[in-house]
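[1] This is a predicted model, with the sequence first.
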Amino acid sequence: MLKIGSHVSCADKGLLSAANEANEYGSSSFMIYTGAPQNTRRKPIESMYPAEGKLAMKANGVEEIVVHAPYIINLGSYKENTYQLAVDFLQEEIRRTEALEVKHIVLHPGAFTDKDAEFGIQRIADGLNEVLGGTDETEVHIALETMAGKGTEIGRSFEEIASIIDKVEFNQRLSVCLDTCHIHDAGYDIVNDLDGVLQEFDRLIGLERLGVIHLNDSKNPAGASKDRHTPIGSGWIGFDTINKVVHHEALAGLPFILETPWIGKDAKTQRPMYEVEIALLRGNVAERFGAEFLQEVEELHSFFAKQELDSRQYVLDVWTLLKNDAKAKKADPREPLERLYDQVMNAGLFPSLSEQAVNHRLIAWLAGKQLLVNA
């Protein structure tokens, strides 16, 4: 079964809450934090309802989940107190991950700040040696995440990831988390040459190192080094490429985790698109949403066809306009999905549907006509 899910919250009842939320989206995998991602405050692992959560996972058909390390960990820092905090806190997070019986903890490798990349790579490798050496009682793998290249972060190329791994003595417990938005923004052409990118990864790192895949579309063209996620199909990568990633034979069996942003006009009522994204990528939209949903997506195809609007070209044209024309962006900063939603609302197409429901149908429309054939 395709292991695909989303990043979900552990609020309220911890792992049980996360399992129930993930199930609402139709997830067969998911990713969590063991506590807040921006601080070191942690509740005892027992308070996360681990036993109840695992029972819910089993009932929902979820075999594998992933933990994400807190963002405050920076093994690349030259500041001794920041570095030591990163080492100590990551060791504790690994033990918490082990207690939850999770294999992979995803880690942003770190940033070199006021030094240089060579320093950062060595510093991160030194930190990983400390962390792994101090947690040798566990089987948890640290999945180094590929990064987009913003600021001074390390991991923006396969070469940097490979260099870190080569410098770590205990690297048998290092894996890699491949993020589609990040590698796209770092300059890897997964849209036109996905096979070539994976072959390059295999040559430099080895596909056997892959432990997790993060699925995200991007608000920016390849090589932009920005790291700004957008729902599947509404960015520069597009649904077809993400779908090829999910079903690529070289990536079979890995957990695929959506980190796409919640959307909506009102920040208080924004909702994720996980449910429709998962169904589209799994290919069970009709089963998940029903025949009426497909009919309404067909209505969208007819509506936009009358305007001679091609979904893929429209998305790229809007992002290009927002990127290159400051005056136009100031006059109308709406992103592609927002503009499409407004067109649907102004036409009075689906007056009884909620904003979330309309956006679900727009995401399905962005996936293309083939959806209706394969549904």
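    Sure, I can see it. Please read all numbers here as calculations on a predicted model, not as lab measurements.

[2] going forward, measure contacts between C-alpha atoms and count neighbours the same way
    OK.

[3] what about residue 305, how many residues close to it?
    Look at residue 305: counted by other Cα atoms under 10 Å, it has 12 neighbours.

[4] for residue 220, same thing?
    By other Cα under 10 Å, neighbour count at residue 220 equals 23.

[5] which ones are touching it?
    By Cα atoms under 8 Å, 6 or more residues apart in numbering, residue 220 lies in contact with 185, 226-228, 235-236, 319.

[6] those helices in the stretch 101-250 of the chain, which residues are they?
    Along the stretch 101-250 of the chain, the stretches classed as helices by DSSP state H, counting those that start in this stretch are 117-133, 158-167, 180-185, 190-204, 239-246.

[7] and the comparison structure, right after this:
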Amino acid sequence: MMYIGSHLSISKGYEATVRQAISIGANTFQFFTRNPRGAKARKLDLDDIRIADELCLEHDFGPLLAHAPYTYNFASNKDKTWDLAKNLLKDDLARLSYLNSCKYIVMHPGNHLGEGIDYGIKRIAEGINYVLQGKENTMLLLETMSGKGTEVGYRFEQLRGIIDRVDYSEQVGVCFDICHVYSAGYDIVDNLDGVVKEFDEKIGLHKLKAIHLNDSQHELDSRKDRHACIGEGSVGLDGILNIINHPSLKDIPLFLETPNEAEGHKREIKLLRYGCNSL
């Protein structure tokens, strides 16, 4: 079964968000754990969460994906920023433990702010080790990045470097962002098999748990993070269909991150389901 959804707001509660996902033809969705550019989180409503979980089971939903706020920076050399990231992730994991339908939380690894990639890798791993206790029921996913600025995690070996330094590495996986990977220089259009093979060799396909589904406004190796709607960018509809139908990728949950509102995502979900069924 294809699990596909979009990024939706939980401002009206989890039950309302599950119902919105159903209305656009989705059978999963991604949501921010809290204000994406702040630290404030909505108050937990356990009845709302219970009903949402029941709806997900009733409608055969795949695993939901929580997205950490952009205020996380596990690679920062500033202790105040680093401590904030650790404390927010710890709190997010505790809150997500009540939502059985959510199996993963994805975060941007961080920005080293001029300290260098090696420093960033070690700093991120040290921060994750502070948080993870090995008992979490929500897996932490590191997102593949585009390589803009001082981002860490735009090469597969960088993500592997972080994972290898985490004590409970079985609790850490990867979210493959199509736009980011393409912008970072991985040719998923003309050499998809090669990219998949390299990912498997450097990280392991067993670590790949989610795909951020988007097109790219810029060309290969641009190091620019500009998402495009499905089929309207340099990856193209055929390129995206090839990715989501690849034998090694076709069963991984898909989460739209395109510059669209809910109705636009509804059209994209329909397009992708039809495209997959027509191949």
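    That came in fine, so what should we check first? Quick caveat, the model's predicted, so the values are computed rather than measured.

[8] quick revisit: top of the contacts of residue 220 of the first structure by neighbour count?
    Neighbour counts for the contacts of residue 220 of the first structure (other Cα under 10 Å) peak at residue 185, which has 28 neighbours.

[9] pretty sure residue 33 of the first structure is touching residue 69, no?
    Yes. Using Cα atoms under 8 Å, residue 33 of the first structure is in contact with residue 69, at 6.7 Å.

[10] Look at the two and report which has more neighbours.
    Counted by other Cα under 10 Å, residue 33 of the first structure and residue 69 do not tie: residue 69 has more neighbours, with 26 against 23.

[11] Quick check: that one touching residue 106?
    Yes. With contacts counted by Cα under 8 Å, residue 69 of the first structure reaches residue 106, the gap being 5.8 Å.

[12] Check the contact lists of these two and give me the overlap.
    Joint contacts of residue 69 of the first structure and residue 106 (Cα under 8 Å, 6+ apart) do not exist.

[13] re earlier: out of the helices of the stretch 101-250 of the first structure, deepest packed?
    Neighbour counts (mean count of other Cα atoms under 10 Å) averaged over each of these peak at helix 180-185, with a mean of 29.

[14] For the first structure, list the residue farthest from the centre, please.
    Farthest-out residue of the first structure from its mean C-alpha position, per Cα atoms, centre = their mean: residue 306, at 34.4 Å.

[15] quick revisit: among the helices of the stretch 101-250 of the first structure, which is nearest residue 21 of the first structure?
    Among those, helix 239-246 comes nearest to residue 21 of the first structure, with 21.8 Å by Cα to Cα.

[16] what range in the second structure does the helix or strand just after that closest one sit on?
    Downstream of helix 239-246 of the first structure, the next assigned helix or strand under DSSP states H and E is strand 256-258. Taken onto the second structure by TM-score structural alignment, strand 256-258 of the first structure occupies residues 254-256 there.

[17] How about residues contacting the matching stretch?
    With Cα under 8 Å, 6+ apart as the test, stretch 254-256 of the second structure has contacts from 3-7, 28-30, 210-214, 265.

[18] what about it, how far off from the first structure?
    Stretch 254-256 of the second structure, aligned to the first structure and superposed, deviates on average by 0.4 Å (mean Cα distance after the TM-score superposition for the first structure).

[19] Distance to residue 256 of the first structure added to the helices of the stretch 101-250 of the first structure, as TSV?
    Formatted as TSV, those follow (distance: least, Cα to Cα, whole Å):
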stretch	distance to residue 256 of the first structure
helix 117-133	25
helix 158-167	19
helix 180-185	11
helix 190-204	16
helix 239-246	7
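
[20] out of those helices, nearest to residue 65 of the first structure?
    Of all those, helix 239-246 comes closest under Cα to Cα, at 16.4 Å.

[21] give me the stretch of the second structure that the closest one matches.
    Going by TM-score structural alignment: helix 239-246 of the first structure matches residues 237-244.

[22] Tell me roughly how far the matching stretch lies from the first structure on average.
    Its aligned residues in the first structure lie a mean 1.0 Å from stretch 237-244 of the second structure after superposition (mean Cα distance after the TM-score superposition for the first structure).

[23] try stretch 81-96 of the second structure
    Relative to the first structure, stretch 81-96 of the second structure is 0.8 Å off (mean Cα distance after the TM-score superposition for the first structure).

[24] Show me what counts as buried in that stretch.
    Residues 82-86, 88-90, 92-93, 96 are the ones in stretch 81-96 of the second structure that count as buried (16 or more other Cα atoms under 10 Å).

[25] And for stretch 324-333 of the first structure?
    By 16+ other Cα under 10 Å, the buried positions in stretch 324-333 of the first structure come out as residue 329.

[26] neighbouring contacts of the helix ranked longest in the first structure?
    Determined from DSSP state H, the single longest helix within the first structure is helix 80-99. Outside helix 80-99 of the first structure, the residues that touch it by Cα under 8 Å, 6+ apart are 34, 40, 45, 67, 69, 72-77, 103-105, 127-128, 130-132, 134-135, 138-140.

[27] What separation do you get for residue 58 of the second structure and residue 27 of the second structure?
    11 Å (Cα to Cα, to the nearest Å).

[28] cool, and residue 202 of the second structure?
    Residue 202 of the second structure sits 31 Å away from residue 27 of the second structure, going by Cα to Cα.

[29] Could you check how many residues crowd around the closest residue to residue 237 of the first structure other than its chain neighbours?
    Spatial nearest neighbour of residue 237 of the first structure, excluding adjacent residues (Cα to Cα, 6 or more residues apart in numbering): residue 217 at 5.5 Å. For residue 217 of the first structure, the neighbour count with other Cα under 10 Å is 30.

[30] Quick check: the aligned residue for residue 217 of the first structure in the second structure?
    Using TM-score structural alignment, residue 217 of the first structure lines up with residue 215 in the second structure.

[31] Could you check how far that match is from residue 274 of the second structure?
    From residue 215 of the second structure to residue 274 of the second structure the distance is 18 Å (Cα to Cα).

[32] now do residue 123 of the second structure
    For residue 123 of the second structure, the distance to residue 274 of the second structure - Cα to Cα - is 44 Å.

[33] now swap in residue 13 of the second structure and tell me
    From residue 13 of the second structure across to residue 274 of the second structure, the span is 30 Å (Cα to Cα).

[34] neighbour count winner among these two?
    For residue 13 of the second structure versus residue 274, neighbours defined as other Cα under 10 Å are more numerous around residue 13 (16 against 11).

[35] Test my guess that that one contacts residue 46.
    No. Using Cα under 8 Å, residue 13 of the second structure is not in contact with residue 46; the gap is 10.5 Å.

[36] Which of the contacts of residue 220 of the first structure fall in strands?
    Among the contacts of residue 220 of the first structure, none falls in strands (DSSP state E).
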